[in-house]
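[1] model the structure of this input:
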Amino acid sequence: MTAATTATTTATTVAVRSAGRRQLAGTGVLLRFALRRDRVLIPVWVAVNTLMVLSMPNTLGSLYGTAAQRADLLHQMAANSSLRALVGPVFDDSLGALTAWRVGVYAGALAAVTSLLVVVRHTRDEEESGRQELVASGMVGRRAPLTAALLAAAVANALLALLVTAGLAGQGTAGALAFGLGLAGVGMVFATMAAIVAQLTESARLARGLTAAVLGAAFVLRAAGDSATDDGSSVATWLSPLGWLENLRSFAGERWWVLLLFAAAVLVQGAAAYALAGRRDVGMSFLPTRPGPAAGRPATAGALAWRLQRGGVLGWSVGFLLAGIVYGGLTEGAADLVGDNDKAREIFERMGGHSAITDAFLASMTGMLGLIAALYVVGSVLRLHGEETSGRAEPVLAGAVGRLRWAAGHLSVAFGGSALIMLFAGLGFAIGYGKRTGPILGACLVQLPAVWVVGGLALLLYGLAPRFAPAAWGVAGAVLLIGWVGPALDAPRFVLDLSPFGHLPKLPGGPMAWAPVLTLTGLAVVLVAGGLAGLRRRDITS
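    Predicted coordinates for the structure are as follows:
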């Protein structure tokens, strides 16, 4: 090789490295800014996920304290395809393996949701609001925002993996490490998936919806595969990242090579996201937005809110209908699964009321869907905050539309939509169970006052202190944690009463108590009124 060739090669290498550094300029600053903005979101959701996982060993130890009880559980799961579709197959009877079985799918799904929210928030949300264009005018590389968003998601998942590994180390260090890395792997797979979708779409709402739809498809694939086989070997299971998590077999002869699937998916999807990010302008997308009609029509604030949120309402309705069908189909087998296990019966009774095991199961499942509906109402109410901070609310309010009319449009979708999705859940239970349609519908609808209280708190935060409005997600996470973990840990009554759901009557099976229902409804009205009063008096972000 001649000296000239060597010099040319060296110069090319230096130029490539320099260009790469320019592409990532400002990443550290943007990462610190992202973590500062998510100083509530990430710790709360990581804490909820971690506590859900770490509460399981003691709970399962009290439920299945003998080797005979655990062997019977494995036999029942092998024979019950519906339960395998719900929570996956069991690979070992140790407490660690049972913990990975019982919460693995749901902890992985929660890690995925947290990751996709973080990535979309710091990529497409920033571009949609116009802030990214302002940032890009400084000394910030083209790929720095995407890198900072992925690193923020990586921090959240690394924290989750560390806490889960440390908390479960007593059940076996290798299994705890595998399970923690598996949860982080699922989170990063959907973080990079969200990064790709954020390049393809022009709307943050659509990016979140499409990535969530991929997560839903992954859950369905895993459920279909697990219902067909009892060892996780189905092709459908292997097509889902949630299936990879269960096939990692934490605490049951770990398959460390499965972690390579997570690594490969993250690298391939990350590379695709970086390639797409380098080939489009800020604010643009690869999937063009469909143009509106040539001539506009008069519209109300409510019609605008419905158009903006109708996709979310439809998606939640379909999801709750399917969940109701699945849970309803499991109702007949609930008594067989509990059998003579007094501890399991006690937990169902604490969640669903002191009634027959079938009624207690129905009450506990409708209660769980009510807790999840609280997440919907918070997201829908906080759409007001998103419209304001993005600047889209200002031109609407500059016309003849007042603040209260504008807010009322979104609130009607939030509170009315929560009633609609719980109604679909009741219809799903009626389809899956095939009996007692009226009582089951009542059990679903009685959750609404508690759901509305959570929505009212979100509106109060937005109306009085919009800067702290995202803290409503922390409220929803705390309510979910109390409702999910509290009964299993036999938490004191005052802890359960911190959640509005702890005051609701346990239907079906229990007596209908109108006093707490009316009290919670009145509290929701007061919170909404306080939030609207605060919104009316404060300045709108411009």
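[2] please count neighbours and contacts with C-alpha atoms only from this point.
    Will do.
[3] how near is W306 to V326?
    29 Å (C-alpha to C-alpha, to the nearest Å).
[4] quick one: residues contacting the most centrally placed residue in the chain.
    The residue lying closest to the centre of the chain (C-alpha atoms, centre = their mean) is V113, at 4.0 Å. Applying C-alpha atoms under 8 Å, 6 or more residues apart in numbering, we find V113 in contact with G187, F190, A212.
[5] try L110
    N49.
[6] show residues contacting stretch 496-503.
    Residues outside stretch 496-503 that contact it (C-alpha under 8 Å, 6+ apart) are G367, L371, Q447, A450, V451, V453, V479, I482, G483, G486, P516, L520.
[7] if we go to 7 Å?
    A450, V479, I482, G486, P516 (C-alpha atoms under 7 Å, 6 or more residues apart in numbering).
[8] the fourth one - how many residues pack around it?
    What that stands for is G486. Around G486 there are 21 other residues, counting by other C-alpha atoms under 10 Å.
[9] find the residue closest to it in space, skipping its chain neighbours.
    L496 (6.6 Å; C-alpha to C-alpha, 6 or more residues apart in numbering).
[10] to compare against the first, here's the next sequence to fold:
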Amino acid sequence: MNGMNGMTGTLTLVRLALRRDRVLVPVWIVVIAGLITVSASAIAELYPQAGQRIALGVTIGAAPALQALTGPVFDATSIGGLTAWRATTIAAVLAALMSTLVVTRHTRAEEETGRAELVGSCAVGRQAVPGAAVLVAAAANVLIALLVTVGLAGQGLPVAGALAFGAAVGGTGWVFTGVAIVAAQLTTHARTANALACAVLGVAFLLRALGDAAKVEALAWSSPLGWAQRVRAFAGERWWVVALLAVTALALVAAAALLARRRDLGAGLLPSRPGLPEARPYLAGPLALAWRLQRGGLLGWAIGFAVAGVLFGALAHSMGDIVGDNPQLAALLAQLGGTDALTDAFLTAELSMLGLVAGGYAVQATLRLRDEELALRAGPVLATAVTRRRWSLSHLGVALGGSALILSVGGLAAGLAHGLRIGEPAAQAARMLGAALVQAPAAWTLAAIAMLLFGLLPRLTALAWAALLAFALLAQLGELLQLDDWVMNLSPFAHVPQTLSQPVDAGPLLGLGVVTAALLAAGITGFQRRDLQEG
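    Have a look, this model is predicted:
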């Protein structure tokens, strides 16, 4: 032990982390790299002529509203340039999420459950646990970069551009590896660390979106996601931006190492607020307890939806800018309903995205049941007169009601922002509220999937997140990849009516309700019949 340093045992812990994540991390890597590779193949098939690609870049690709989502088009003449425009942001966001979840899982979650203390009682240095987590996340991002390079170069695209594309996505993952390890030093709970890192990711997305939409380069450069775009893969690569991503990641990891020395194992630098000596009277029930446990997270989601709604609503009016001086496009839009139809199409697409994100909240809130179970807090509650059914329904009530609430907030914010620009705030707020709420049944279906897994296959609850990712990819890339209708219909979001452009058909919503109810019933029944801490 005398010769032990802070990193002793790191490689052993790396092997342990790789064994625990032997399925999850490879899936992330393949999905992210495959998304970019398949996007390039689809663009090559749909836009084989340079003239077609240029037309796309100078019309739809130049719209401020779309640039807020995808970033600017730096080279519309090449397949690689359009692929970078279409896929860089979504791939970088996925790499950031993967890095955040991996780091938090192997650092703060290990401390919260007490496993880090057990490991630390062996011949393991103080920095070995976070060091192993950082190495695993960094290696995963390196593999993503390599697979992207091979996949794009294998399609005949320039090797330099393919390498820059991979480095931009992997470099963003490195930065958020650093963000996550810093967040793990600040907070006491893994959920809070994840929420903090995801909040940083959300702010980074908004800064980049505002910067690109408003053509304010300073805003775009204030975000790591903006840096990923400005590597300019296939458009005169800027390798020094890749170095900027790497240096930032190293600086964040170094800062986390310094912060770790200033706290005790299991504690965070941000102090936890002490509770009251006696519980409030309104907490005398499982639903009130579930609300108390989840209200902070719900507030954060609601704020995020409000900000996103304002952004989308403010940008919607700019969709008319894509017509510009293009008479052919103006004539086509006139036949389809004018720029109002294009604006409604944009708002529908953005509300669909909010619906997917609300599905993420529904999954997170539902899987709080598993967190409480593994933390041994469920047992004392269920030892009272509270039944498993009541306890499950309490958290499900927060998940279902909370997802509807945040969708309402996002819809109202978008409607007010758009309405103020066109002089119809009340009417647009009502329209957008209804259009947002029809997304709720699809989000509830994801909560039901999470409940089914919790009740029947508790070890596989991560598959609920995999389902969300699969539905998101179908929504974003299904049409681009020209997938069959039966594949697209696997997603509950494919059955949500487009309320801004056509009358509401209640049939699909009722169908989603029946499926949701059946899945919830099966999950609750399964939980009633299995042992606690099973798996």
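[11] coming back round to it: alignment lookup: the residue nearest to G486 of the first structure to the second structure.
    Aligning on TM-score structural alignment places L496 of the first structure opposite M488 in the second structure.
[12] separation between that match and L480 of the second structure?
    12 Å.
[13] same check on G419 of the second structure?
    31 Å.
[14] those two: which is more packed in?
    G419 (21 against 16).
[15] ok, that one touching M432?
    No - between G419 of the second structure and M432 there is no contact under C-alpha atoms under 7 Å: 9.8 Å.
[16] all helices of the stretch 401-542 of the first structure, in order?
    403-433, 437-445, 448-464, 471-485, 493-496, 514-537 (DSSP state H, counting those that start in this stretch).
[17] that should have said the stretch 1-150 of the first structure, apologies.
    Using DSSP H, counting those that start in this stretch, helices in the stretch 1-150 of the first structure cover 3-23, 27-37, 41-54, 56-63, 67-79, 81-87, 95-122, 124-129, 131-136, 144-168.
[18] buried sites along the fourth one?
    Across helix 56-63 of the first structure, burial judged by 16 or more other C-alpha atoms under 10 Å covers M56, P57, T59, L60, G61, S62, L63.
[19] who's in contact with the third one?
    Under the criterion of C-alpha under 7 Å, 6+ apart, the contact list for T59 of the first structure reads A488, L489.
[20] kindly recompute the last result at 10 Å.
    Contacts for T59 of the first structure were tallied using C-alpha atoms under 10 Å, 6 or more residues apart in numbering; they are G65, L95, T99, K343, A344, I347, V485, P487, A488, L489, D490.
[21] separation between it and T99 of the first structure?
    In terms of C-alpha to C-alpha, T59 of the first structure sits 9 Å off from T99 of the first structure.
[22] next one: the fourth one
    L60 of the first structure sits at a distance of 7 Å from T99 of the first structure (criterion: C-alpha to C-alpha).
[23] same question for the second one.
    Between P57 of the first structure and T99 of the first structure the distance is 6 Å, computed by C-alpha to C-alpha.
[24] give me the common contacts of the two.
    L168, Q171.
[25] before we move on, the earlier item: can I get the helices of the stretch 1-150 of the first structure in a markdown table with distance to G296 of the first structure?
    Listed next are those as a markdown table, based on distance: least, C-alpha to C-alpha, whole Å:
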| stretch | distance to G296 of the first structure |
| --- | --- |
| helix 3-23 | 42 |
| helix 27-37 | 38 |
| helix 41-54 | 39 |
| helix 56-63 | 56 |
| helix 67-79 | 57 |
| helix 81-87 | 47 |
| helix 95-122 | 31 |
| helix 124-129 | 23 |
| helix 131-136 | 29 |
| helix 144-168 | 36 |
